[in-house]
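Asker: Sequence and computational prediction follow.
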Amino acid sequence: MSSTSTRAARSTTKPTAVKRRGALFDSAFHDGFGQWPVGYIPVGGADMGDIVAVANVVADGDDSAFYDAWVDAAATKYSEAEAVLAAGHPQSARDLFLRSSCLYAAAYHPLYGTPVDPRLLSAFNKQMNAFRRGMELSTVPVHPVAIPYENTELPAYLVPAFGRETEVRPLLILNNGYDATITDLYFASGIAALRRGYHVLMFDGPGQGAMLYERGVSLRPDWEVVIAAVVDYAETVKIVDRAKIALSGWSLGGYLAPRAASAEPRLAACIADPGQWDIAESIRGFAMRFGASAEDVADLDNLPDATIEGMWSAIQADRQLRWAIVQRGLWANGAKNLREFISKSARYTLKDRVGRIRCPMLLTAAEHDPLAVATSDFYDALTSEKTLLRFTAAEGAGEHCEMGNRSLLNQRVLDWLDDTLSPDAPSSS
C-alpha cells in the first residue's frame, strides 16, 4: 500500500440499504469500528458530536475516507490541546490530548493486515504520543514503563489510583484481546477502576498494539507466560499490595486472563469479559457448515481440503469475516493461511486446565455477544469461587463487551471486585 494517505473519492452510487437502527455510519463495517468511542463518552474518550461529525464526513466513503476523517478530527484535538496548554490551561490540554488519542485509535482498524500499512503505524504512533502527553499532565504525572519479557519488553502504563497515588493499594491488571490497545483499556475500564481506588496496570502483550504493529510479535495461547512477567513487574512497585493483584481481560482477553489464572497463583481474582474457555468451538461449527463431519472437526489440524476451500471462499465473500480472519486473525497469530490459523486457534483452550484455576472468577455474558455462547459451560466447569454476570439488550449492554454501556459493566464488576478483595481492609500479607 502507498505510504501516503490520500483523500478517498466518494462512490458514484449511493447505498440502497436503509441505515440500520442506531447506526451512525453508512457502512455496517465502518459502523462497528466507528461506534467504539461511544463506549468511552462517559470518561472523556470522545463526545457524541466528535463521532457524528466523523460519520458525516465519511458518508459512503471507503476505508481511506474512514481513516482520513478520524485522523483529521484527532489532529484538530491535538492542535487545540497544544494551544490551550500554551495559554496556561494544563487540565484542558490533558483532556484534549486524551480525546485526540481516542480519535486516532478509531482510525486504522479497517487497515489491519500484512504488510503493515504505513498509515496504521502513523496513526498508532500519534495515538500513543497524544496519550503520553495527556498522562504526563495528570495531577501526578504518569509515564510509560517497560516490563521485562523474555528477550524484549512489554509497553505498559502503571497508573496510580486517583487521589490515593502514594498509598499501598490493590492492583487491577487490564488485559486486551485481539484488536484494542492500551488507550482502549484506559477508557473502557481503567478510569472507572482508578476512581474506585485501584491502581491500574495496562500493557501491550504479544499480538497486541505495539508488540504486533511495530515488532511483529504474534499472540500465544500460553498466556500465563505473559502474565507471569507482568506480575513479576507489579511486585516491584512499592504502591502495589502484592496480596491483592487482580487480572481482568476483555474480548479475547476473556480467554487469555483465565488461562493465565490457571497457572499464576499470585492472582487474587480474575475477570473474563466475556468468559471463554475454548476458542475453537466456533471454528468447529463453521467447518461443519462446509461439509466437515463430527469426526473431522475433532481434529482441526486435519480438516479436509474441500472444507478449508469452502470456508475460505465464504470468508473472502464477507467483508466482516475477511477482516476478522484474513486481515486480523492471520496477522495477529502469525499464520500464513487459513489452515495454519485454524491449527493455531485450536490451541486456545482451557478445557484441560479449568480445574487449575484457584482464585475467585467473575465471568460476564452479554445477551447478543457471539463470544459468550459457551460462557455458561465455562462457568459450570469452574471449581473455584465463581460468579456469572449477565447483561441484556434492555440495559443497553447486550453487545460484545457491553460497549453500549460500559458504565454499567464497570459498576457491577468493580462492586464484585470490592466484595472479593476488600480493598480498604489491611492486607494479611
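Answerer: Good, I have the coordinates. Numbering: from 1, shown residues only.
Asker: Please count neighbours and contacts with C-alpha atoms only from this point.
Answerer: Will do.
Asker: Okay, strands next: where are they in the protein?
Answerer: Using DSSP state E, the strands of the chain run over 144-149, 152-159, 169-175, 199-203, 240-250, 269-273, 361-366, 386-391.
Asker: Let me have these in TSV, adding mean neighbour count as columns.
Answerer: As requested, these are exported to TSV (neighbours: other C-alpha atoms under 10 Å):
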stretch	mean neighbour count
strand 144-149	16
strand 152-159	18
strand 169-175	27
strand 199-203	26
strand 240-250	23
strand 269-273	28
strand 361-366	26
strand 386-391	17
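Asker: closest to residue 229 out of those strands?
Answerer: Closest approach to residue 229 among the strands of the chain (C-alpha to C-alpha): strand 144-149, 5.8 Å.
Asker: From residue 128, how far out is residue 62?
Answerer: Distance of residue 62 to residue 128, given as C-alpha to C-alpha, to the nearest Å: 25 Å.
Asker: Could you do residue 144 as well?
Answerer: 10 Å.
Asker: Report the distance from stretch 113-132 to the chain centre.
Answerer: 16 Å (C-alpha atoms, centre = their mean, to the nearest Å).
Asker: Near the nearest residue to residue 341 once chain neighbours are set aside, how many other residues are there?
Answerer: Among residues not flanking residue 341 along the chain, residue 335 sits closest, at 5.2 Å (C-alpha to C-alpha, 6 or more residues apart in numbering). For residue 335, the neighbour count with other C-alpha atoms under 10 Å is 18.
Asker: Structure two is appended below for comparative analysis:
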Amino acid sequence: MITLGALAILRPHRTGEGFGRLFVDQTYHHQALRALNHIAAQGADVSEVLETTALVRAGDAQGWYTAWTALGDRNLARAQATKDPQSRGQALLRAHTYYLRAEFFLPPQDPRRPDSFARNTKAFYEGLDTLGIPYEKFPIPFGAHHLNAVYYPAVASAHRPLVVFCGGYDSTMEELYFFLAAAARARGYAVLTFEGPGQGSVLREQGLPFTHEWEKPTSAVLDTFLDTHARPDKIVLVGLSLGGYLAPRAAAFDDRFDGVVSYDAFFDVGAVARKDAAIAYTLRSVGLESWVEGLAALKSAVDPGFGWSLANGRWTLGKSKPLDVADTLAQYTLENVAVRIRQDVLMFAGVDDQFIPLEQLEQYKGALVNARSVTAKVYDRTSGGAEHSQLGASTLWQADFFDWMEEKFGR
C-alpha cells in the first residue's frame, strides 16, 4: 500500500520521516489532496497523483497544467485501449478528475480553459455511461439564462430523503459526484446535483456570476425537478465549501427542505474577505486606493493562494477591482438570515481549515435560534479531517453525515 510517506522517495528529506503534506504551499497541497479525495469514488489513483505532484513546483501554474493534463491524457488513452467496461469507465472518471485539476490555476481567460473543461466533462459522462451509472441531466430555466442539474436516482426504491447538493466557490457539478453523490447512491439515496450562477458551465458558457441570494437558483432547480418527479417525503440540502453559506441561505427561504448541511460551516464570508483585505481598506480610507491594485499584484506574486483566490473572485463575482470583490463578498453572511432557518441543521468544521476560521462554527450555532435541531462535527488533524471540506477524509465525514440522516430522517 502506497501512502503519503512514499513522497520521501520522490523528494529529498532531511531526516527520513514520512510526509504529511504534498506541498508546503497550502493552496497547492489542497488541490493535490482534492484529487486524492476522489479515490474512494473511483475518481483517482494514489501513485498517479503522487508521481504528478512530484513534477510540479508550487506557484508554477503552467507546469501544474502540463503535468495534470498529461496524466489525464494517459488515462484517456488507457480507457480507449481497455476492453473491460469497468476498467474503461474508471479510467474515464480518473481522466475527468485530472483534466479538472489541470485547469484550476490557469488565469480565468486563458484560452486553454474551455478545451480543458470540455475534456473533463466529456470524460465524466462517458465514464458514467460506460459504468452503467444512471443519471438524468437537464436544464433549469433561470430568467434569460439557464442553470444545469444532474439527478442520480436511487439504486433501490428505498424511502429515503432526496439529497440536493450544490458546490461552492470553485467546484463543478460533475465533481459533486465524487464528493457525495456516489456514496449516497450506494446507500440507497437519490441525489440531485446542480450548478448555479458563478459555477461550472453556467459561468464559463453564459458568464453568469454568483449571487448571494442563493434561494433563487435553488428554488428554480427544485421547482423544475418537481415538475417531472414525484415529491419525496423529505428533502435535505447540502452545500460544499462556499456552499456552507449558500445552502443554509437557500433553506432559510424555502421550507420544502427538511434538513440543511453546511459542509463546512461558513457563517460569514464577508468577515474573511475584510480580514484578508485589511491593508487595502486602510489604503482606501486615506485616499490611496490607486495603490491597491499594485499591492494585490505584489502579494499574488509571492502567495499563490492569494493570487488564485483574487483572480477567481474577479471571475466568479464579475468584479474587476480587488476591493470590489471584498465589498461584494460582504453580502455573503448568515448573520441576519440564520434566524429564519427552522430545519434540522448539520455542520462540519476542520481545525486546519485554510478558508473558514473555526470560530465561525460557534457564531453559526449561536445564530440558529429557531432551528429544529443543531448538530456540529469538528475534526482534528489526527482524525484526518482537519482540512477544508475534510479533503482526503471523505469516509470520515460521510459516516457522520449518513448517521445523522438516519437519526433525523430514518424510516
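Answerer: Sure, I can see it. Because the structure is predicted, anything quoted here is derived from the model rather than measured.
Asker: Fetch the TM-score of the aligned pair.
Answerer: After superposition, the two chains reach a TM-score (TM-score structural alignment, normalised by the length of structure 2) of 0.88; 394 aligned residues with a C-alpha RMSD of 2.8 Å.
Asker: Between residue 62 and residue 128 of structure 1, point out the one with more neighbours.
Answerer: Applying other C-alpha under 10 Å to residue 62 of structure 1 and residue 128 shows that residue 128 carries more neighbours, namely 23 against 17.
Asker: wait, doesn't the more buried one sit right on residue 100?
Answerer: No. With contact defined as C-alpha atoms under 8 Å, residue 128 of structure 1 and residue 100 do not form a contacting pair (9.7 Å).
Asker: how much space between the spatially most central residue of structure 2 and residue 302 of structure 2?
Answerer: The centroid of structure 2 falls nearest to residue 171 when counting by C-alpha atoms, centre = their mean (4.1 Å). Counting by C-alpha to C-alpha, the gap from residue 171 of structure 2 to residue 302 of structure 2 is 25 Å.
Asker: Kindly report the same for residue 37 of structure 2.
Answerer: 27 Å.
Asker: between those two, who's got more neighbours?
Answerer: The residue with more neighbours, out of residue 37 of structure 2 and residue 302, is residue 37; 23 against 11, by other C-alpha under 10 Å.
Asker: ok, now which ones touch residue 13 of structure 2?
Answerer: Contacts of residue 13 of structure 2 were listed using C-alpha atoms under 8 Å, 6 or more residues apart in numbering, and none were found.
Asker: for structure 1, which helix is longest?
Answerer: Counting by DSSP state H, the longest helix found in structure 1 is helix 63-86.
Asker: What are the contacting residues of that helix?
Answerer: 5-9, 30, 50, 54, 57-58, 90, 92-97, 99-104, 106-108, 110-111, 123, 130.
Asker: of those, buried ones?
Answerer: 30, 50, 54, 58, 90, 92-97, 99-104, 106-108, 110-111, 123, 130 (16 or more other C-alpha atoms under 10 Å).
Asker: How much space separates the residue mapped onto residue 277 of structure 1 from structure 2 from residue 274 of structure 2?
Answerer: Alignment note: residue 277 of structure 1 maps to residue 267 in structure 2; criterion TM-score structural alignment. For residue 267 of structure 2, the distance to residue 274 of structure 2 (C-alpha to C-alpha) stands at 14 Å.
Asker: Kindly report the same for residue 184 of structure 2.
Answerer: 36 Å.
Asker: These two: which is more packed in?
Answerer: Neighbour comparison, residue 184 of structure 2 and residue 274: the larger count goes to residue 184, with 21 against 17 (by other C-alpha under 10 Å).
Asker: which residue lines up with the more buried one in structure 1?
Answerer: Using TM-score structural alignment, residue 184 of structure 2 pairs with residue 193 in structure 1.
Asker: Same question for residue 246 of structure 2.
Answerer: By TM-score structural alignment, residue 246 of structure 2 lines up with residue 256.
Asker: same thing with residue 380 of structure 2?
Answerer: In structure 1, residue 380 of structure 2 lands on residue 392 (TM-score structural alignment).
Asker: what's the nearest residue to that match if we skip its chain neighbours?
Answerer: Ranked by C-alpha to C-alpha, 6+ apart and with sequence neighbours excluded, the top spatial neighbour of residue 392 of structure 1 is residue 398, at 4.3 Å.
Asker: ok, now residue 417 of structure 1?
Answerer: Residue 417 of structure 1 sits nearest to residue 269 (C-alpha to C-alpha, 6+ apart), 7.7 Å away.
Asker: Go ahead and confirm that neighbour touches residue 363.
Answerer: No. Between residue 269 of structure 1 and residue 363 there is no contact under C-alpha under 8 Å: 11.3 Å.
Asker: Which position in structure 2 pairs with residue 161 of structure 1?
Answerer: For residue 161 of structure 1, the residue aligned by TM-score structural alignment is residue 154.
Asker: Distance of its match relative to residue 126 of structure 2?
Answerer: Relative to residue 126 of structure 2, and taking C-alpha to C-alpha, residue 154 of structure 2 is found at 20 Å.
Asker: The two - which one has more neighbours?
Answerer: For the pair residue 154 of structure 2 and residue 126, the greater number of neighbours falls to residue 154 (20 against 16), based on other C-alpha under 10 Å.
Asker: residue contacts, the residue lying closest to that one once chain neighbours are set aside?
Answerer: Computed as C-alpha to C-alpha, 6+ apart, the closest residue to residue 154 of structure 2 that is not its neighbour in sequence is residue 190, at 4.1 Å. Residue 190 of structure 2 makes contacts with 151, 152, 153, 154, 155, 160, 161, 162, 163, 184, as judged by C-alpha under 8 Å, 6+ apart.
Asker: farthest-separated two in those residues?
Answerer: Most distant of those, by C-alpha to C-alpha, are 151 and 160, 15.0 Å apart.
Asker: Residue 150 of structure 1 maps to what in structure 2?
Answerer: In structure 2, residue 150 of structure 1 lands on residue 143 (TM-score structural alignment).
Asker: Now render the strands of structure 1 as JSON lines, adding distance to residue 26 of structure 1.
Answerer: Converted to JSON lines, these look like this (distance: least, C-alpha to C-alpha, whole Å):
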{"stretch": "strand 144-149", "distance to residue 26 of structure 1": "37"}
{"stretch": "strand 152-159", "distance to residue 26 of structure 1": "35"}
{"stretch": "strand 169-175", "distance to residue 26 of structure 1": "32"}
{"stretch": "strand 199-203", "distance to residue 26 of structure 1": "33"}
{"stretch": "strand 240-250", "distance to residue 26 of structure 1": "27"}
{"stretch": "strand 269-273", "distance to residue 26 of structure 1": "29"}
{"stretch": "strand 361-366", "distance to residue 26 of structure 1": "25"}
{"stretch": "strand 386-391", "distance to residue 26 of structure 1": "27"}
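Asker: All set, thanks.
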